[in-house]
Structures are given as C-alpha cells and as structure tokens.
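Participant: Build the 3D model from these lines:
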Amino acid sequence: MEHITALTAELLETDRTAGARRAAPAALRAVASAEARAAVGHGTAERSALMELLQVAAWILFDAERHGISRRFSSRALALARTLPAGAASVEPLVLSVLCLQEEHLGRPAESLRISSSVLAGRDLPVRVAAIFHVREARARARLRQDRRALRSLATARDLLADGPGERDPSWTWWFDRSELDGHHGLALADLGDLDGAAELLHEATAAGDAPAYRSLFSTELARVLARAGAWRETDARLSALVDSVPDIGSVRALNVLERTTRTIGRGPRVPRALRDTSGHLSAALRRETGPETGRTHPPYPAFRAVRRP
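Facilitator: Below you'll find the predicted structure:
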C-alpha cells in the first residue's frame, strides 16, 4: 500500500507543477507497477489506494487527450469502489466528476448531464462535492443550450462555494476554488454565446497566482474567446504573451485550444497583419512541441456507463 500511495503522491506533484504532458508517461508506468506488484493485497486499504492511483492516472491522461486509456482507468477505479465500504470509497465522486468533464469535452453533454444529475440526486452531499457537480451540470446544460438552467446551476455552485469549506468536504476538493469556478463559469457563458461575459470571467480565472498546471487551459480559452469575438488587438496581446510559454504548457487540452484559436484567426475577417504574424509564430511553436497530433479529432468513444454501487 505504501508503494502505491507514494506513486500517487509523486504523480499528483508532477501534474500540479509540470502538467499532463510530462505526467502521462509516469502515470502509465505507475499503474503498471502497482498492478504488477504481488504486494498489492485484497484488503480495504490496498484497494482504496489502488482506486486513488487509477483516478489520478485517469485525470492526467484525460488532460493529455488520451481518452481511451483514461476511461479504462476510470472504469476500473469505479469497479474497485463497488468493493469498498462507503467511507473508503470517498474518491468515487471525483472519478465521476472527471467523467462528466470528459463526456462534455468529447461532445456528449447529455451523457455528462446524466452522470452529474445522478450524483446530485444523492442525499446529503458535502458542500464542495455538490458545488462541483452543479458546475458539471451547468457546463453540460450550456452545451445543450439550456440557458436558464445552466445559469441557475452556476448560481447554486457559487452560493455553495461562498459558504466556505465544509467540515465534511473530502480532501480531494482542494482544487475547487473561486478561480476554478470562474473559469468554468466563463466557459459555460462562451457556449451560451455571451463572449464578453466569458472573457471577463476567464480573465479573473487566470489572475490566480500559484495555480495547478492544468489551469493554463483558462488562459488559452480566453484567447480563443477573444478571437471568436473578433477582438483582434486583445487577441494579439494575449497570444503574444503565450507564444514563448508554449514549451511550458503541460495541458494538451490547452495546446489544442491554441491550435483551434489559430484556425479561428485564419478564417477571421480583416485580421490585422500583426495578429496573423503572431498566429503564425504560435502555429510554428505548437508544431515544434506536439507535431501532427495537435488539434486531432477525437475518436468516437462509446458513451460511458458509470458503475453503480449496489
């Protein structure tokens, strides 16, 4: 168990500081190592530790846009959760929260909504767990163009977060703070067509100091929103600040957003020459970092069916 716990802690630190691009190979090795060791026993503590490792690896591989293996790890984590006492399965909602985000990311908001709604239907959720799933629900409803219901879910999440940490909040909810909420609120508004409101909230989300590496996504999404709005001067300023940082961006999702932003600029009317030059430099930097995989389309993964607890 100690070996698995140490692997998980190391992965979390690598992901937090360097991002999924650097952490993904280590995540695959960690899972293989944990499963190959005969020391992995059948006790509750061992199964709980392995479930947590699988969840962390699934998150990392999701942010690295490696969705097939990410979903397999999530499925195995949920299967382990079925074998644990309720208290020992506290990471199970985190697995489901990643699956909600993944389904929405892959263009299946109805499936994301099904998962989030099933969790929210449970009784007596810890405060931050409930807030997280209201945000997941809002993102799915925004993609489904359910405007009022999406905004209502976001307002509920903001009210819950305003109450501060609850005594029953699991330790894994540490990352869900005001900046996280602002970022997802902004992305929901972008899906609803409110680009000015989206830009304002995404700007707030990027202002946080010591943020996890994956939150580079909010900076790149802000650039994309500005480009969609035709705010060319602001887009140029944002992209100019990002060009040199491309080698340090650890989220493959964020890099793919940048690639889509260059395509938006390429199709845009009356784009200033300076911005076209910046976009060209950015495209070259992305090719150097990721090669032909940047911007690839997602394979048609089947809808995920969460393992339900008996």
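
Participant: can we go C-alpha only for contacts and neighbour counts from here?
Facilitator: OK.

Participant: ok, longest helix in this structure?
Facilitator: helix 44-63 (DSSP state H).

Participant: In that one, which residues are buried?
Facilitator: For helix 44-63, the neighbour count (16 or more other CA atoms under 10 Å) marks 46-63 as buried.

Participant: which helices and strands does it pack with?
Facilitator: Judged by 3 or more CA pairs under 8 Å, 6 or more residues apart in numbering; DSSP states H and E, the packing partners of helix 44-63 are helix 2-18, helix 20-36, helix 67-82, helix 92-105.

Participant: from those, which stretch is densest packed?
Facilitator: Highest mean neighbour count of the helices and strands packed on helix 44-63: helix 92-105, a mean of 22 (counted as mean count of other CA atoms under 10 Å).

Participant: how far off helix 44-63 does it point, in degrees?
Facilitator: 20 degrees (axes from the mean of the first three to the mean of the last three CA atoms, to 10 degrees).

Participant: Next, the second sequence, to be compared with the first:
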Amino acid sequence: MTTFGRELRRLMVERGVGVRALSRRVPCNPGYLSKLRQDQQTPSDAMARRLEAALDAEGSLVPLTEPSSARRRGERPVDLFGVDLPDVNGRPVDAAYVESIRETSQALVRLDTVHGGNDVLPLALRAFRVANRKLGSGAYERPIERDLIAATGEIAEVAAWLAFDADRQEVSRQVIHEALMLSRAAGDRDMELFELTHMAMQSVHLHRPAEAVRLTADVVDGRRPSPRVTALFDIRRGRALAQLGDKRRALDALGRARATLKDGITAADSPWTWWITDAEVLWHTGMAHAELGEWGAAVPLLRETADRRAAYQRARYNDLVHLLNALVHVADWREAEPVLGEVAAQVGEVGSTRTANLLARTVGRIARTDAPSTVAAISDEVQRRLHQDLSRQASPRLL
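Facilitator: This next block holds a predicted model:
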C-alpha cells in the first residue's frame, strides 16, 4: 500500500527536490517535512495540497492523508483557527502543532487579502495568545522549541499587520515588538526583517519619519539583505524622506526599489516577499508626491495603481480612496465623481478601518468645499453609510 510518506519521497526524488528546498517552496519547517516523509506525522489536507502544488503533482498526495488514521493513533486534533484545541492525553505540543500555527498564519493572510483586517484581527490575536501561552508555560517537546518560537513570532507579525489595518495602532505596536523579540530569539532573520519593515511602515503612517529612517538606515546603508527585502526597506525609507521634505532622496529610494523589482523573485528572496510588486512601489511613489504636497503628480500614479489592481477588491478599494483624496485636494470634480461612486458602492464590504477613516476625512473635506451638487450628494451618502458601518462595529478590548 502506498503511504503518504512513500509517495512524497517518490515525488521529491522524481523532481530532484531536497527537504530544505521543498520546505522553502511550501513553506514549512524542514523538520516537520522530514517527519512527513517518514510517515511519522499525518499532514492536514491543506498541507498536502500545498505540497502537491510545490511538486506540481495535483491529486497525488491529498487522497493519502487518511485523517482517520491520525485519530486512531491519538494525535492532537488541529483545525484552521483552533490552535488552542485541548491536547489529547495532555501531551506537550509537537511539530504538528507548530505546523498548525503556520497554516493558521497563512489562512489569516488569505482572509485579510479578501476581507480586510477588522473581522480577522480577533482570530489572529486569539491564535497568537494561545501559541504564546504554550511557549511561556513550556508545554512543548524540547526539540521543537526553536520552531515554536519562530512560528509564534510569525503569527504575531500577522496579528500586528491586521491590527494596523484595523487602525488599532497601539495594539499593532505592542504585538510587533513581541513578534520581533520572538523572531530574534528563534534566529529567524527573515521574519525579523519583515517585522522591522512593519515598524517602519507604522512609523510612516503615524507621521514619525525620523523614526522610520532610523529603522531602515542600518539595513539599507549597512549589511544588505536579499534584493526584494532591500527594495521594501527602500520603499519605507522613501516614504519617510518624503515626509521630511527630502524629495530627491525620497524619489531616488523609490526608484531603486522599482528597478530592483524588475528582476523578479530569485532564490535568495524571502518567501514573504511575494506581495511586493511594481504596483506597490507605484502606489508609494504617488503617496510620496502627496506627502511632498505635489497632489497633481500623485493623481496619475494612484490612478494607475488602482487600475493595475482592479482584480483585487480589497487593494483596489484602498487605492481608490487614496486616489479620491488626491483628486479632492486638486479639486478635480469631473474625475472625482466616478471614483466616489465606485467607492460608495463598496463601503462596508472591505473591513479596513484604516481606509474607512481616510474616506471619512475625505468626504468631510468635500463637505467643506464648493463641490458640484452631484459630488456633494454622493459624498453625503458615503458619509451616511460610513456612519452606519462604524456604528455596527463593536470596539472590544483586544489585548
């Protein structure tokens, strides 16, 4: 009988892929992957599908997961957001638990990509608290300690991003510092760099540009990481320099980032850099012009970004709100009206309080101008819908 591990080994040999190379593609922990190859662990269906995709072998592994056999052996149950399910027989958590944390992180990212951070944030904080509690209590098998620390740091980073998008900035700052501490303790340099870019991003958002420059200086000017990670630090530095009024250096940094991304993803790049695209740099360049007071220069860049990301509702909604803000600043009502109409139709569909707050400020600005009656009417409707949407959102104590 062909087992999951035997088929996985066959596929890896056939494709000429080793454990570490495959673990980077999935991504997952190499130690956990080794256990799967030896049939010492039973993977979830989600993990089997990711391995199939990485090995270009659709349909080869999922049928062999045999979840019932795991239950017969008494292994700890894992579900998508249930990393705090009670351990069977009270055993310390193991490598499968670590993998469940990583799968939860990826599921949270997928949900955020579609729905925004508001509704997903409580799930992320819950998952982080549970994993952190296991780590703090020592309720884990000693060989997995480093992997558990790393996975907990990773899910903390996801929670910090979601808090940022939900405009819970104090929560985001608290969690990202915990994430950084964990990733450093695990020796996870890739995740540590990601967390530093988050901190720089938040510093820019809170208009603390000198802080953002300090956060990026050591990486950009000193020991350089992989090209795409360096590009992201250049993006953060460019935005900060624009806030400081240093146009030349700001646009130089953003130009370097855009040139770097033209080379595509290389083997040296971290797996989390997949989302750093040319459109992302274009958007930040538009925002840099806005921060320099050059709203007219920002408009075409923000419009192009929104067009490029038309297939992604959440991203396009955010892009359109920033474009609308720029159009209102230059009083281009003819262009603003259709953008405002599209935004109005999506209020409440994307749960990003950060974007909703900008939209509220923008329609408030419209109300103080001599905008045409058609624009003013749509703006009033947006304001009404925003009020309804925000009034429905409870503000629970998250931490």
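
Participant: on that earlier part again, what's the mean distance for the longest helix of structure 1 versus structure 2?
Facilitator: In the superposition with structure 2, the average deviation recorded for helix 44-63 of structure 1 is 0.7 Å (mean CA distance after the TM-score superposition for structure 1).

Participant: Where in structure 2 does that helix fall?
Facilitator: Aligned by TM-score structural alignment, helix 44-63 of structure 1 falls on residues 146-165 of structure 2.

Participant: Next: stretch 98-117 of structure 1.
Facilitator: The aligned range for stretch 98-117 of structure 1 is 198-217, by TM-score structural alignment.

Participant: So what touches that stretch?
Facilitator: If you take CA atoms under 8 Å, 6 or more residues apart in numbering as the criterion, stretch 198-217 of structure 2 is touched by 161, 164, 169, 173, 176, 196-197, 233-234, 236-237, 239-241, 243-244.

Participant: how about 10 Å then?
Facilitator: Stretch 198-217 of structure 2 is contacted from outside by 157, 160-161, 164, 169, 172-173, 176-177, 180, 192-197, 220, 222, 230, 232-244, 354, using CA atoms under 10 Å, 6 or more residues apart in numbering.

Participant: Which stretches in structure 1 count as strands?
Facilitator: Assigned by DSSP state E, structure 1 shows no strands.

Participant: which residues in it form helices?
Facilitator: 2-18, 20-36, 44-63, 67-82, 92-105, 109-120, 127-143, 147-162, 178-191, 195-206, 216-228, 232-243, 252-267, 273-290.

Participant: ok, residue 247 of structure 1 touching residue 290?
Facilitator: Yes. Counting by CA atoms under 10 Å, residue 247 of structure 1 touches residue 290, with 9.5 Å between them.

Participant: Quickly list what's touching both of these two.
Facilitator: residue 255.

Participant: What is the neighbour count of residue 334 of structure 2?
Facilitator: As a burial measure, residue 334 of structure 2 scores 11 neighbours (other CA atoms under 10 Å).

Participant: Wait, residue 238 of structure 1 touches residue 218, no?
Facilitator: No. Applying CA under 10 Å, one finds residue 238 of structure 1 not in contact with residue 218, separated by 11.8 Å.

Participant: Pick out whichever of the two has more residues nearby.
Facilitator: The residue with more neighbours, out of residue 238 of structure 1 and residue 218, is residue 218; 26 against 18, by other CA under 10 Å.

Participant: can you tell me which residues contact the more buried one?
Facilitator: Here residue 218 of structure 1 is in contact with 179-180, 182-184, 186-187, 199, 201-206, 224, 254, 257 (criterion: CA under 10 Å, 6+ apart).

Participant: any idea what it aligns with in structure 2?
Facilitator: In structure 2, residue 218 of structure 1 lines up with residue 319, judged by TM-score structural alignment.

Participant: any idea how far residue 284 of structure 2 is from that match?
Facilitator: 11 Å (CA to CA, to the nearest Å).

Participant: Likewise for residue 109 of structure 2?
Facilitator: According to CA to CA, residue 109 of structure 2 stands 21 Å off from residue 284 of structure 2.

Participant: now do residue 269 of structure 2
Facilitator: Following CA to CA, the distance that separates residue 269 of structure 2 from residue 284 of structure 2 is 21 Å.

Participant: Comparing these two, which shows the higher neighbour count?
Facilitator: residue 284 (21 against 17).

Participant: Isn't the more buried one up against residue 236?
Facilitator: Yes. Using CA under 10 Å, residue 284 of structure 2 is in contact with residue 236, at 8.7 Å.

Participant: Mutual contacts of these two, please.
Facilitator: What both residue 284 of structure 2 and residue 236 touch, as defined by CA under 10 Å, 6+ apart, is the set residue 254.

Participant: residue in structure 1 matching residue 186 of structure 2?
Facilitator: Using TM-score structural alignment, residue 186 of structure 2 lines up with residue 84 in structure 1.

Participant: quick one: contacts for the aligned residue in structure 2 for residue 22 of structure 1?
Facilitator: Counting by TM-score structural alignment, residue 22 of structure 1 corresponds to residue 119 in structure 2. Shown in contact with residue 119 of structure 2 (CA under 10 Å, 6+ apart): 111-112, 162, 166, 350-352, 393.
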